[in-house]
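**Student:** Provide a 3D model corresponding to the input given below.
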Amino acid sequence: MMRLYWSSRSPFARKVMVAAHETGTAGKIERIRVAVGSALMSEEVMHYNPLNKIPTLVLDDGAALFDSRVIIAYLDGFRGSPRLVPQDAHQRVAAARWEALGDGIMENSTLTIGERKREALHSAKHDAAYRKKTVATLTLLEKEAQALAAAPFGIGAIAIGCALSHLDFRFGDENWRAGRPNLARWFETVATRSSFIATAFEEIY
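**Tutor:** Sure, this is the predicted structure:
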């Protein structure tokens, strides 16, 4: 059985588990909860991933895969058509672009959380920059929500769905839905998928 180092609070770990449910591989993965951070080291994770990051997937032969994009590309190989990663070159690039936007929101969110934990050393300038980039990305996704809805469900939708649900989880008071009705409607549809319901964020790591 494969082993996944993860946290129920990590949007990137959730992204992998959503993909695992979508590809029918969730039952082949043992989840190992672990807490890591920029200054919070895990020797167990470091044994497999020198970057000390999650998600990290350890295969049956002991080889390790990271980050979420690499892991999902591997899991997608267990599945027939249609795939999470499109085979058509044009569709694959479009999906990868959406994935990058979703990943970018998640990166800004995790950086914001880390910055705010610095308390006395907290940089309002950095905080504002992360927020500005997230807002700009959400504005773009609002314009592309109809295209998202029309595209086959895959890596782009998974990344964006996880990013938006993480905003609800960590920054719910900022109400990303305000002024973005198309994106909100798209998200409500995605959030009802069994893969998203089964992988809801939890406050425990």
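**Student:** from here on, just use CA atoms for contacts and neighbour counts.
**Tutor:** Noted.
**Student:** can you map out the helices along the chain?
**Tutor:** 11-23, 43-48, 68-75, 89-116, 124-143, 145-150, 155-171, 181-191, 194-197 (DSSP state H).
**Student:** please identify the deepest-packed of those.
**Tutor:** Comparing the helices of the chain by mean neighbour count (mean count of other C-alpha atoms under 10 Å), helix 11-23 ranks first with a mean of 25.
**Student:** for it, packing partners?
**Tutor:** helix 68-75, helix 89-116, helix 155-171, helix 194-197 (3 or more C-alpha pairs under 8 Å, 6 or more residues apart in numbering; DSSP states H and E).
**Student:** at 7 Å instead, please
**Tutor:** Using 3 or more C-alpha pairs under 7 Å, 6 or more residues apart in numbering; DSSP states H and E, the elements in contact with helix 11-23 are helix 68-75, helix 155-171, helix 194-197.
**Student:** would you list those in CSV and tack on distance to Pro11?
**Tutor:** As requested, those are exported to CSV (distance: least, C-alpha to C-alpha, whole Å):
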stretch, distance to Pro11
helix 68-75, 10
helix 155-171, 6
helix 194-197, 12
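**Student:** for the comparison step, fold the sequence that follows:
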Amino acid sequence: MRRTAVNRVLLGVVGAVLLAAGVLVLAGGLDLYLRLGADPPGWWPLTSPDQPVLSARSRTRWADSAWWWPVVIGGLAVVVAGTVWWLVAQLRRSGPAGLVVPTPGATGLRLRVRTRALEEALEAGTATLPEVERAGVRLVRAPGHPRLRGAVRLTPGGDPAALVEHFDTGPRTDARTSLGLPELPADLRIRVLQAAPSGSRRRRGRRRPPRVE
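**Tutor:** Predicted coordinates:
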């Protein structure tokens, strides 16, 4: 799963929880339960404007226990550390944002292709290769030049060696030529699906990732 998909799922879950909590707090603060004749959730303490979110008993119930403050501080520290890690992960890029495309004969013209557009083109080209069921390609940073990392799933009985050859002479060569790069190394992780007997679960065979230099 890509970083953008993970971010969307996490933001969606957090947003839904915060929205639900906000609606419950607003309903209790505006006394909507009484006005509308609705029954509040049995586990929700704030049902009227005169009630606090946490009662005095709830706030002081575990205050005298030796484990209470270490657990509270440790939990908050984990939340803060996780938030900082997530923020750093968003700021860090695993690959270049874009690449310059050469324009022979056009003086003063500078073209730049987005990394994601290049990855989508490579994925589409790889997916059309023989025996390929699914393909994913990423462009990552490497010393002196970019590098491709691909994950390809072959149909049962697929030939990894043939895939490497087709990928090398097809999508990889097209990308390298279009970008005017002297070399574009690639790491491929190939999985070959194994045909399972009727009625049983299909199994996947793993192959050691080959390198295309």
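**Student:** overlay the chains and give the TM-score.
**Tutor:** Scored against TM-score structural alignment, normalised by the length of structure 1, the superposed chains reach a TM-score of 0.26; 94 aligned residues with a C-alpha RMSD of 5.6 Å.
**Student:** hmm, back to that, redo the helices of structure 1 as JSON lines? Include distance to Arg3 of structure 1.
**Tutor:** Below are those laid out as JSON lines (distance: least, C-alpha to C-alpha, whole Å):
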{"stretch": "helix 11-23", "distance to Arg3 of structure 1": "12"}
{"stretch": "helix 43-48", "distance to Arg3 of structure 1": "11"}
{"stretch": "helix 68-75", "distance to Arg3 of structure 1": "12"}
{"stretch": "helix 89-116", "distance to Arg3 of structure 1": "23"}
{"stretch": "helix 124-143", "distance to Arg3 of structure 1": "32"}
{"stretch": "helix 145-150", "distance to Arg3 of structure 1": "32"}
{"stretch": "helix 155-171", "distance to Arg3 of structure 1": "21"}
{"stretch": "helix 181-191", "distance to Arg3 of structure 1": "26"}
{"stretch": "helix 194-197", "distance to Arg3 of structure 1": "19"}
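**Student:** out of those, which comes closest to Ile29 of structure 1?
**Tutor:** Set against Ile29 of structure 1 and scored by C-alpha to C-alpha, the helices of structure 1 come closest in helix 11-23, at 8.3 Å.
**Student:** out of the helices of structure 1, which comes closest to Ile32 of structure 1?
**Tutor:** helix 43-48 (10.1 Å).
**Student:** what ranges does structure 2 have for its helices?
**Tutor:** Along structure 2, counting by DSSP H, helices occupy 3-29, 32-36, 56-60, 68-91, 115-127, 160-167, 173-179.
**Student:** so which of those helices is nearest Leu139 of structure 2?
**Tutor:** helix 115-127 (6.7 Å).
**Student:** quick check: buried residues in the closest one?
**Tutor:** Across helix 115-127 of structure 2, burial judged by 16 or more other C-alpha atoms under 10 Å covers 115, 118-119, 122-127.
**Student:** related to what we said a few turns ago, can you put the helices of structure 2 in a markdown table and add distance to Glu133 of structure 2?
**Tutor:** Output for these, formatted as a markdown table (distance: least, C-alpha to C-alpha, whole Å):
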| stretch | distance to Glu133 of structure 2 |
| --- | --- |
| helix 3-29 | 21 |
| helix 32-36 | 54 |
| helix 56-60 | 56 |
| helix 68-91 | 30 |
| helix 115-127 | 7 |
| helix 160-167 | 12 |
| helix 173-179 | 21 |
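**Student:** to Arg134 of structure 2, which of those helices lies closest?
**Tutor:** helix 115-127 (5.9 Å).
**Student:** show me what that closest one is packed against.
**Tutor:** Right, helix 115-127 of structure 2 is packed against strand 132-140 by 3+ C-alpha pairs under 7 Å, 6+ apart.
**Student:** tell me the helices and strands packed up against the strand it packs on.
**Tutor:** The contact analysis (3+ C-alpha pairs under 7 Å, 6+ apart) places strand 132-140 of structure 2 against helix 115-127, strand 147-154.
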